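Trainee: Sharing a model that was predicted from the sequence below.
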Amino acid sequence: MTAVLPARVPDGELLAQVERLVMTESPSEDLALTRACAGVVGGLVSEVLGERPQELDVDGRPHLLLRSGAERPVLLLAHLDTVWPAGTTADWPFSVAGDTATGPGVFDMKAGLVQGLHAVRTAGVAGVDLLVTSDEEIGSPTSRSLIEREARRARAVLVLEPSADGAPKTARKGVSMYRLLVTGRASHAGLEPEAGVNALVELAAQVAALAALGDPAAGTTVTPTVARAGTTTNTVPATAETALDVRAWTAAEQQRVDDALRALTPTLDGAALQLLGGVNRPPLEAAASTALMALAARCAAELGFALPDGRAVGGGSDGNFTAGIGVPTLDGLGAVGAGAHARGERVSVPALAERTALVARLLQVLTNDDAQEDTP
């Protein structure tokens, strides 16, 4: 039987709703604005799908959930928060020039969210759940347990994060975040420096050891980022610290670095070390997305276009969490464009409807219980 392919959504309808979301600012750290944006998203869900999602409050932060009632749904995963501070739209509002739309958060990931809603509508199927979170850009501290809970119910997860030059994201590095605190002993730098234990000197020794934990061949990076030490220019520093960003393609590499960090010992007598933090996001390993990527390529061919091969990227997303608990996950199904987190981020207008149709077709196949060979 010939498949009934999803209808194409008019560009104008998609653009009007993307503009509404982009102009509703939602910086992650501003709870009032993210809550207001959650209200706008809830209204948009109701407008497109005819049902308002449940607003879940976790530690004062809003997340939106719309369940289909299916026993094993497909989960569409998105976020509404952005990295852009309040007031950014005053001098950089949403705009369209030719085939390109721009505005703060348009690429990451408000266009993808709009596409996802229309994909559910045009797919014409039951069995699709939607989860929209509001803290992805700050590591998902309140939504992680919610994401994992909903993913455990799902047969597959499709993540509406932006694409990589049009390609879905089939692997993502795991992300670990740490703070290494050093305690020494203060003394006067001129009168009796020998009486002190210089925390900055200890930190410098540790930073060299930290950098050596990376493994370029394995793609593992251990990057000291922000550092601080001391109080005044004539005092031996009693405290010092650095933040660490760790990225790895595999859980084994992530664990290796974590073990090594926890085994660090001071080099100076009288100094002490304290490690805070740990694994934030497990890797989205390629095995989690292989079957879904093959299916997406086939769906794109049915719709008349070629889907670029999947891409492995260093940045993390909430798809790391769902893949980390063993649920088939395909990321990067949102907007086609460029410039995430950069001034001038933009999306391709013609690709809005094309990507909407792709996600809709994936939903049709994945929710078809008679086509078991299509379900990962």
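Mentor: Sure thing, it's come through.

Trainee: C-alpha from now on. contacts and neighbour counts both.
Mentor: Fine.

Trainee: Please, which helix or strand holds E150?
Mentor: helix 144-152 (DSSP states H and E).

Trainee: Need the residues that contact that helix.
Mentor: 75, 131, 157, 318, 321-322, 325, 327 (C-alpha atoms under 8 Å, 6 or more residues apart in numbering).

Trainee: Out of the residues you listed, which two sit at the greatest distance?
Mentor: By the measure C-alpha to C-alpha, L131 and I325 form the most distant pair in those, at 16.9 Å.

Trainee: Just to check, V279 is in contact with L244?
Mentor: No. Between V279 and L244 no contact is recorded; they are 11.3 Å apart, counting by C-alpha atoms under 8 Å.

Trainee: Please name the nearest non-neighbouring residue to the most centrally placed residue in the chain.
Mentor: Geometric centre of the chain, nearest residue: S317, 2.3 Å, by C-alpha atoms, centre = their mean. Nearest residue to S317 in three dimensions, chain neighbours excluded: E136, at 7.1 Å (C-alpha to C-alpha, 6 or more residues apart in numbering).

Trainee: one more structure, for comparison:
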Amino acid sequence: MRARLPELLADIEELVTCESPSADLAAVARSADVVARVGTRRLGVPPERIVLAGRTHLRWRFGDAPAGVLLLGHHDTVWPFGSLATHPYTVDGEVLRGPGCFDMKAGLAMAIHAVAALADRTGVTILVTGDEEIGSPSSRALIEEEAAGRAAALVLEASADGGALKIARKGVSRYEVRVSGRAAHAGLEPERGVNATIELAHQVLAVSALADRALGTTVTPTVASAGTSANTVPAAGEFAVDVRVRDAGEQNRVDAGMRALMSIVDGSGLRVAGGPNRPPMSEEASADLFARASGLAAGLGLAPLTGVAVGGGSDGNFTAAIGTPTLDGLGAVGGGAHADTEHVLVGELPPRAALLTALIGDLLPTGND
């Protein structure tokens, strides 16, 4: 993998310099073309293109083998189109930067190079989706179908701090709370209005009360808006809610609480949309794989692996929920996901890719290495 580093860096640059914000279907399609080109160059065969709800996903499937291995990643990013102008791709010494480099285009390149290094790829599938950053609305069923019956799902999301693997993830729910009132002139006859902002404020407090710090359950009102002008009683308002939970029971409890919300201000209306998006991923789903990876790392002379539970969700939540052993955070080492500081540590790419290759080979029925 050290010998492959120049090619690996060239592929990462090619992926990063094709912008792919999730909401831009044309940009995601162009990015899929680039991922396909890079993968075909290294793997020798083109992927299957799967377009669902206008979003382009890619799949390389290398033969059939019982209980094969699924490598899972995504090529969409949170970065809006034009981000390369303010966050250009650069490699400065040991630090690589660029929009989406850490989350998770470096991981995609690593997956391709790891599979390319296998003597026998039979039983390996690489699935690269195009909508993970918005909750995988079109790809979830595809992911679950590909993961079913596999010996393992290896998720190429970026590592946690210090290169730690992600051995557990919280479940995620998303909601939109919409309130309605009645407009009126705020100076002449405010009493004729029904103030949606006041109703919204009541609901924000009610939603926040659903959190349980002791259980690690966070219920966070985020983006909010109400009204049309400073001198008008607001007729409508809305806010988004982000929920993170450690177990399914808490996800169900919070969902029931959201559905039970009732309007407070006389004459106002209330509607709640959304619900659970990703089920929790427990440590049980990753325990055996983490132990196996730790043994392989020691055999390769790498530093001891660490594993952490994280609050963020990924497509690994879906694979774990259907009973497929899942290990996440196998991608790049670095930091700053979704932020101006996003970066990848170049020196960590070869050992990380070598570990991935060894783990895939160890899991395949033929014992490839």
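Mentor: Yep, that arrived. Nothing here was measured: the structure is a model prediction, and the numbers come from that model.

Trainee: what's the residue nearest to the centre of the first structure in contact with, if anything?
Mentor: 136, 161, 172, 281.

Trainee: what does it align to in the second structure?
Mentor: In the second structure, the residue paired with S317 of the first structure is S314, using TM-score structural alignment.

Trainee: Same check on L275 of the first structure?
Mentor: Under TM-score structural alignment, L275 of the first structure pairs with V272 in the second structure.

Trainee: got the contact list for that match?
Mentor: With contact taken as C-alpha under 8 Å, 6+ apart, V272 of the second structure is in contact with 175-178, 258-259.

Trainee: rewinding a little: what's the mean gap between the helix holding E150 of the first structure and the aligned bit of the second structure?
Mentor: Superposing on the second structure places helix 144-152 of the first structure at an average distance of 1.2 Å from its equivalents, by mean C-alpha distance after the TM-score superposition for the first structure.

Trainee: hang on, the earlier thing: give me the three-state assignment for the residue nearest to the centre of the first structure.
Mentor: coil (DSSP: H, G, I helix; E, B strand; the rest coil).

Trainee: hang on, the earlier thing: now list whatever residues contact both of V279 and L244 of the first structure.
Mentor: Contacts common to V279 of the first structure and L244, judged by C-alpha under 8 Å, 6+ apart, are M177.

Trainee: For the two, indicate the residue with more neighbours.
Mentor: More neighbours surround L244 than the other of V279 of the first structure and L244, with 23 against 17 (other C-alpha atoms under 10 Å).

Trainee: And the helix or strand the more buried one falls within against the second structure, how far off on average?
Mentor: Per DSSP H and E, L244 of the first structure falls inside strand 239-248. Comparison of strand 239-248 of the first structure with the second structure after fitting gives an average deviation of 1.1 Å (mean C-alpha distance after the TM-score superposition for the first structure).

Trainee: That strand corresponds to what range in the second structure?
Mentor: The aligned range for strand 239-248 of the first structure is 236-245, by TM-score structural alignment.

Trainee: outside of the matching stretch, which residues touch it?
Mentor: Against stretch 236-245 of the second structure from outside (C-alpha under 8 Å, 6+ apart): 170-182, 196-197, 200, 216-227, 251, 280, 311.

Trainee: likewise stretch 217-230 of the first structure?
Mentor: Contacts for stretch 217-230 of the first structure (C-alpha under 8 Å, 6+ apart): 199-200, 207, 210-215, 236-249, 253.

Trainee: which among the residues you listed end up buried?
Mentor: Among those, the ones that count as buried by 16 or more other C-alpha atoms under 10 Å are 199-200, 207, 210, 213-214, 236-249, 253.

Trainee: circling back: quick one: mark the members of the contacts of S317 of the first structure that sit in strands.
Mentor: 172, 281 (DSSP state E).

Trainee: which among the contacts of S317 of the first structure gets closest to E13 of the first structure?
Mentor: E161 (20.4 Å).

Trainee: what residue of the second structure matches up with that closest one?
Mentor: By TM-score structural alignment, E161 of the first structure lines up with E157.

Trainee: Just give me the match in the second structure for the residue nearest to S317 of the first structure.
Mentor: Match for E136 of the first structure (TM-score structural alignment): E132.

Trainee: okay but its match is in contact with D315, surely?
Mentor: Yes. E132 of the second structure is in contact with D315 according to C-alpha under 8 Å; the separation is 6.9 Å.

Trainee: Settle it for me: which of those two has more neighbours?
Mentor: D315 (26 against 22).

Trainee: give the contact list for the more buried one.
Mentor: 72, 132, 136, 140, 143, 155, 278.
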